[in-house]
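> The following comprises the amino acid sequence and a computationally predicted model.
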Amino acid sequence: MARTIQILADSVANQIAAGEVVERPASVVKELVENALDARATRVEVAVDQGGRRRIRVSDDGTGMGREDALLSLDRHATSKIRTAEELRGVRSFGFRGEALPSIASVSRFTLETCARGEEVGTRIRVRGGTVLAVEDCARTPGTTVEVESLFLNAPARRKFLRSSAVETRAISEVLAPLSLAHPRVDLVLRSGERSLLEVPGTGDLVARVRALWGDEGADGLIPVEHDGEVAAVRGLVQRPDRARPGFRRVQLLVDGRPFRDAGILAAADRGYRTTIPQGTRPWIILFLEVPGGTADVNVHPTKAEVRFRVRGTVEADVEEAVRRALEREESAATLGSAPATGAMQARESAGPARRPSAGKGTESEGAGEAQIVLFGTVGATEPAPGPAEEEKGRGGASHEIDPGVADLLDGARGPRLWQVHRAWILAEVRSGLLLIDQHAAHERILFERIMERFDAGGEGGQRLLFPLTLRLTVPEVEMVQSLAGLLHRAGFEAEPFGGDTVILHSVPNPHPYFDAERAFREMIDELTHGSDLVRSARNQHERLAMSFACKAAIKAGQALDDQEIQELFDQLFATRLPWHDVHGRPTTVRLSLGELERKFGR
């Protein structure tokens, strides 16, 4: 029988490989720029004509190649990046398969000029459709220039599916963005025809690079992320909650300098925003992950756009924690105008801890202490009143102290002057202007963090009722009460099923004197049973119950507060970890700066 299986010619094999590696002009630019970065270039210039359909030219000042290496680079699976299969597990370079250059050369008119550092003469290689036409000397500076013309000249079907020049040029810009962010010390230039589309100096300033790529509006709302997790070191930038909007957003994820896509990692970053932004809001996220060798496998996709993590759950937890900590450090009060919050409100990391000045004018009266215990005591009622030593810890229910940026708002030791407005908002005169605080949202944040701390501490039951409450619920609601019995008890509710659709409440929490225990319990169990956007956003049952309880139990708009209660609400809010947002992610506070006041009055 005649042999039917044949070994393909290298030119055919390269064209097949090109189908995986080279999808469009942007793919060519990506591969060539990655090679330049691997060659330790400090400046990379990209020039395209007609969106790369006619011409792509990438020049760098990297290490360059000698003639022998230049010729080998056009052979399949010839690479300087790895030597053994073991090295694949910890590869740090962009390219390592040795497929990019031969694949590109097989479907274009291809010219490679290169000169190794220390050599006087460079090498020029001309290729057409995978066939080497000429190898010759050339005069040039150290580095490499690759010019690709007539892309897909021998693959008309692929060429037919290319988009317009404008679309292809935009795709090239998008593929350069993550590479630019990963290497902020490299000068990067992009030109289309005679136009300069991008020119960013390698200053090392990541925010400046974001501004050059996407403009001032996004860059001005970014805050730094820096966290060493259990597995991953996470660095980068995320958007302040008050700047995040629904709809389009910028997302760049990089591991060891390599751009990748991963829905799980992005979801983990979004979870870090939990309770700071409303549902449907999409903040900008730019994160760089550094993981130990062997933790990430980048060799799972021809374009290396996907990464497989060996300990995915831990990496996701590290990312979530990194974003959460960055937000805890950052002031993000909403503003009445469009100007970003600046001035006295600084990031939490700017100084050491500062204790909140007392509620009175320099000293805390006994009456003020009683107001704190009544209105903002712990969620359950069985704990004793805090003593002087406990007061030194701050008034957040745990040892969280007032962040120095917030403390700097206050006028010396007197504290701000406060007023209740329309029984719904607290107006605070502070050093930098005015704060308007939503009393319900503020109390919601206080209660949420208080009950979560109570869960962590294994809190006990609430206030025992002299006459227990008998409630009739639906069967699913009774089942929910039974399933949550332990958590409800730690939150302060002692609920006992009494047969059929009846539940008896023997004890309830007492977060403030205006608390309607029966109404709050019914609404909370209804929400937990039937679901809502709020409880669906929680990561576990503890958080679901805490969110729902805080929402239902917080003081409402329309509730009059006396001066001591207003002061305690203000103090307790700014002793929480995330004082600027309620559990729905809505702002607790709106800021009006002195500058904005003066502008509104024409000064």
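The structure has been received and is ready for your questions.

> all contacts plus neighbour counts: C-alpha atoms, from now on.
Noted.

> Now do the strands in the stretch 201-350 of the chain.
Using DSSP state E, counting those that start in this stretch, the strands of the stretch 201-350 of the chain run over residues 222-228, 233-239, 245-246, 251-255, 258-260, 281-282, 285-290, 296-297, 308-309, 334-335.

> okay if I get these as TSV plus distance to residue 536 and mean neighbour count?
Formatted as TSV, those follow (distance: least, CA to CA, whole Å; neighbours: other CA atoms under 10 Å):
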stretch	distance to residue 536	mean neighbour count
strand 222-228	26	19
strand 233-239	23	24
strand 245-246	18	14
strand 251-255	24	20
strand 258-260	28	20
strand 281-282	15	19
strand 285-290	22	22
strand 296-297	31	19
strand 308-309	27	15
strand 334-335	25	22
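
> now for those, which one comes closest to residue 13?
strand 296-297 (25.5 Å; CA to CA).

> can you list contacts of the closest one?
Under the criterion CA atoms under 8 Å, 6 or more residues apart in numbering, residues 88, 89, 90, 307, 308, 309, 310 lie in contact with strand 296-297.

> redo that, cut-off 10 Å
For strand 296-297, contacts defined as CA atoms under 10 Å, 6 or more residues apart in numbering pick out 88-91, 255-256, 290, 304, 306-312.

> mind checking which of the strands of the stretch 201-350 of the chain is nearest residue 597?
From the strands of the stretch 201-350 of the chain, taking CA to CA, the stretch that ends up closest is strand 334-335, at 11.7 Å.

> Between the two ends of stretch 81-95, what distance do you get?
Stretch 81-95 has an end-to-end distance of 7 Å (criterion: CA to CA, to the nearest Å).

> Actually, stretch 275-292.
Per CA to CA, stretch 275-292 runs 32 Å from first to last residue.

> what's the answer for stretch 108-126, then?
Stretch 108-126 has an end-to-end distance of 11 Å (criterion: CA to CA).

> Pull out the buried residues from it.
Buried residues in stretch 108-126, counted by 16 or more other CA atoms under 10 Å: 108-117, 121-126.

> now residue 157, what's its secondary structure?
The local conformation at residue 157, judged by DSSP: H, G, I helix; E, B strand; the rest coil, is helix.

> now it: how far from residue 23?
12 Å.

> take the one below as the second:
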Amino acid sequence: MPIRPLPDTLINQIAAGEVVERPASVVKELVENALDAGARRVDIDLEEGGVRLIRIRDDGGGIAADELPLAVSRHATSKIASLDDLEAVATLGFRGEALPSIASVSRFQLASRRPGDEHGASLQVDGGRVGEIAPKAHAPGTTVEVRDLFFNVPARRKFLRAERTELGHIEEWLRSLALARPDVELRVSHNGKPSRRYKAGDLDAAARLGETLGEDFARSALRIDHSGAGLRLHGWIAQPHYSRSSADQQYLYVNGRSVRDRSVAHAVKLAYQDVLFHGRQPAYVLFLELDPTRVDVNVHPAKHEVRFRDSRLIHDFVYRTLQEALAQTRAGTDVASMPGAPAAGGSPAFGSAGAIQGAATMAAWTPQPQSLGLRVDEAAGAYAALYGRAEAPPEAFAPAMPRQDATLPAGDGQVPPLGYAVAQLHGIYILAENAEGLVVVDMHAAHERIGYERLKAAHDGIGLRAQPLLVPLVLAVGERDADVAEREAPTLAELGFDVTRSGPQALSVRSVPALLAHAEPEGLLRDVLADLREHGATRRVAAARDELLSTMACHGAVRANRRLTVPEMNALLRDMEATERSGQCNHGRPTWARFSLGEMDRWFLRGR
């Protein structure tokens, strides 16, 4: 078959295969065009989940009548004019492919009017065949009407799902947009009936989050706002107790564009790994802002993905920002007391210098070191059994034990957040009374977290030491991993690995992290190289260390049916208030719960 140019209609239909996956793809492209045109209100009318009809009306700047044919021709755009523009894209759309691609697989009509024009104009396109420009009465702005999607591409149409499913995809994308653009009013109707309205205006954070993701997310959300190295990360992350079975509430925006990025997703997962129950997913709405020249948005036909110029910096920035925020989620602290928590009137957002409200007064409740009768030498012995020998002196474990405290209130008469112990229930739970009502604490889970955090702090001070191997380990790897090992030799040395390249696909390992020498350093090194190759950063060694320390803390924690005195119970409560991440045990389970007097009154129908 001879080489020949493809017809324009076929070219557009091929492009539609990349840009137009389903009705939600059409809505996305058309609404983004409306936003780029300066719209402040967008009406979306749908029929049969968008398959029969998608009509998008906006109040934006409009299109000149003589430019309508250009709008439905390929690679025609008003948004970029040079390579410099492409390298610093600030609009949602820029390729000039959406309208011709959509018009080639539907019965398409474009009508528009600029504010200064006497009347509007319209253009009909039927399956890629462009008609003539015709005058049309139209309010300032643009209307795009897409009927019978994929009517001329039956192979694509049969892959569409049920009406409810396609509508659900559209609603999910609009929910994502509403989170990013609270300044734009969105009105949605389906089969002639209003179905959704997102009002524009200065809504407070709790109202916007509740409207889109539900009140439970809004109540548990922590506000994040941190800047550094030319980057800014802001938005909301859910506390660990609010987790999901799937990643259905994970929203990331880069310079206002909703995207998926594996590096950022990995950084978020790492930040949560110490506080999230196994198999659960975090929920978040995060906005990352940076110089447009530092991110390439021209890497995916539907603009779902981006490429960062310095992905390692981005990964580390996101990880450290979220890790620090989650570290401040101490037991007894409400979301409302976190700086920047969703509240009317606004408040400063959480940043790297932020702290929990009341943290300065925690010192008033910090007791003098005493133990609950758990012997330090037992802890050191369990440590030696785990690691083969003691890597730290027994004194390093003394802080891992809960400490006693006087039961009297602080000098100012304030009641601590977790209150004061009144009883122990079934040898498992501590019951305490605070200013709001009843606090119930799982004593083993809470003690386990306290010991774990203190063991981590002790070993952070010691650092990761390297243990030389008597005989170097020769490791066969792929050529890409060998390249990474050679390039990242200083990073590997900081982690305790002395690695040199001994061949195109071979590495020579002369030392491993001393703390993990009795684990499987070969498999660990492979995982570290994979992380460095894919994400430019790794926490595999730290995670392996933390897993061992977590086991150690579990062995040293108070057990069920261990009877504690009231001073010992109060000591545990005070330590929980002062310990990072103490709202969850090492495995992500909650350590405490609170029941207000109002809740308990409702149990017994008081006041009715």
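Nice, thanks for sending it over. All values derive from a computational prediction rather than experimental measurement.

> How alike are these chains, TM-score-wise?
For this chain pair, the superposition-based TM-score is 0.75 by TM-score structural alignment, normalised by the length of structure 1; 510 aligned residues with a CA RMSD of 4.0 Å.

> sorry, back to before: distance to residue 139 of structure 1 added to the strands of the stretch 201-350 of structure 1, as CSV?
Output for the strands of the stretch 201-350 of structure 1, formatted as CSV (distance: least, CA to CA, whole Å):
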stretch, distance to residue 139 of structure 1
strand 222-228, 45
strand 233-239, 41
strand 245-246, 53
strand 251-255, 37
strand 258-260, 33
strand 281-282, 51
strand 285-290, 39
strand 296-297, 40
strand 308-309, 44
strand 334-335, 59
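
> List just the one of the ones you listed that sits closest to residue 150 of structure 1.
strand 258-260 (27.6 Å).

> Packing partners of the closest one?
helix 165-182, strand 251-255, strand 285-290 (3 or more CA pairs under 10 Å, 6 or more residues apart in numbering; DSSP states H and E).

> For the residue mapped onto residue 91 of structure 2 from structure 1, which non-adjacent residue is closest in space?
Taking TM-score structural alignment, the alignment pairs residue 91 of structure 2 with residue 93 from structure 1. Leaving aside its chain neighbours, residue 93 of structure 1 sits nearest to residue 38 (6.0 Å; criterion: CA to CA, 6 or more residues apart in numbering).

> one step back: out of the strands of the stretch 201-350 of structure 1, nearest to residue 601 of structure 1?
The minimum distance between residue 601 of structure 1 and the strands of the stretch 201-350 of structure 1 falls on strand 334-335, with 16.9 Å, by CA to CA.

> Name the next helix or strand downstream of the closest one, please.
Downstream of strand 334-335 of structure 1, the first helix or strand assigned by DSSP states H and E is helix 366-376.

> Could you list the buried residues of that following helix?
Neighbour counts over helix 366-376 of structure 1 (16+ other CA under 10 Å) mark 368, 369, 371, 372, 373, 374, 375, 376 as buried.

> Reformat those as CSV; add distance to residue 98 of structure 1.
CSV is the format used below for the buried residues of helix 366-376 of structure 1 (distance: CA to CA, whole Å):
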residue, distance to residue 98 of structure 1
368, 73
369, 72
371, 72
372, 69
373, 70
374, 71
375, 69
376, 65
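
> for those residues, which one is nearest residue 74 of structure 1?
residue 376 (72.1 Å).

> Save the helices and strands packed on strand 258-260 of structure 1 as JSON lines, and put in distance to residue 269 of structure 1 too.
Formatted as JSON lines, these follow (distance: least, CA to CA, whole Å):
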{"stretch": "helix 165-182", "distance to residue 269 of structure 1": "17"}
{"stretch": "strand 251-255", "distance to residue 269 of structure 1": "10"}
{"stretch": "strand 285-290", "distance to residue 269 of structure 1": "8"}
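
> Please name whichever of the ones you listed is nearest to residue 412 of structure 1.
Closest approach to residue 412 of structure 1 among these is made by strand 285-290 (37.4 Å; CA to CA).

> What is the distance between that closest one and the centre of its chain?
Distance of strand 285-290 of structure 1 from the chain centroid (CA atoms, centre = their mean, to the nearest Å) equals 8 Å.

> other SSEs contacting it?
Applying 3+ CA pairs under 10 Å, 6+ apart, one finds that strand 285-290 of structure 1 makes contact with helix 165-182, strand 222-228, strand 233-239, strand 251-255, strand 258-260, helix 263-271, helix 312-329.

> As a check, name the ranges of all helices in the stretch 501-603 of structure 1.
Secondary structure of the stretch 501-603 of structure 1 by DSSP state H, counting those that start in this stretch: the helices cover 517-530, 533-536, 541-553, 563-573, 594-600.

> What residues of the fourth one count as buried?
Neighbour-count burial for helix 563-573 of structure 1, with 16+ other CA under 10 Å as criterion, is recorded at 564, 565, 566, 567, 568, 569, 570, 571, 572, 573.

> One more: the shortest one?
Residues of helix 533-536 of structure 1 classed as buried: 534, 535 (neighbour count, 16+ other CA under 10 Å).

> any idea how far it is from the chain center?
Relative to the chain's own centre, helix 533-536 of structure 1 is displaced by 20 Å; criterion: CA atoms, centre = their mean.

> and the longest strand for structure 1?
Counting by DSSP state E, the longest strand found in structure 1 is strand 463-472.

> just structure 2 next, same as before
strand 466-476.

> Report how many residues lie close to residue 170 of structure 1.
For residue 170 of structure 1, the count of nearby residues is 15 (other CA atoms under 10 Å).

> Show me what it aligns to in structure 2.
Using TM-score structural alignment, residue 170 of structure 1 sits opposite residue 168 in structure 2.
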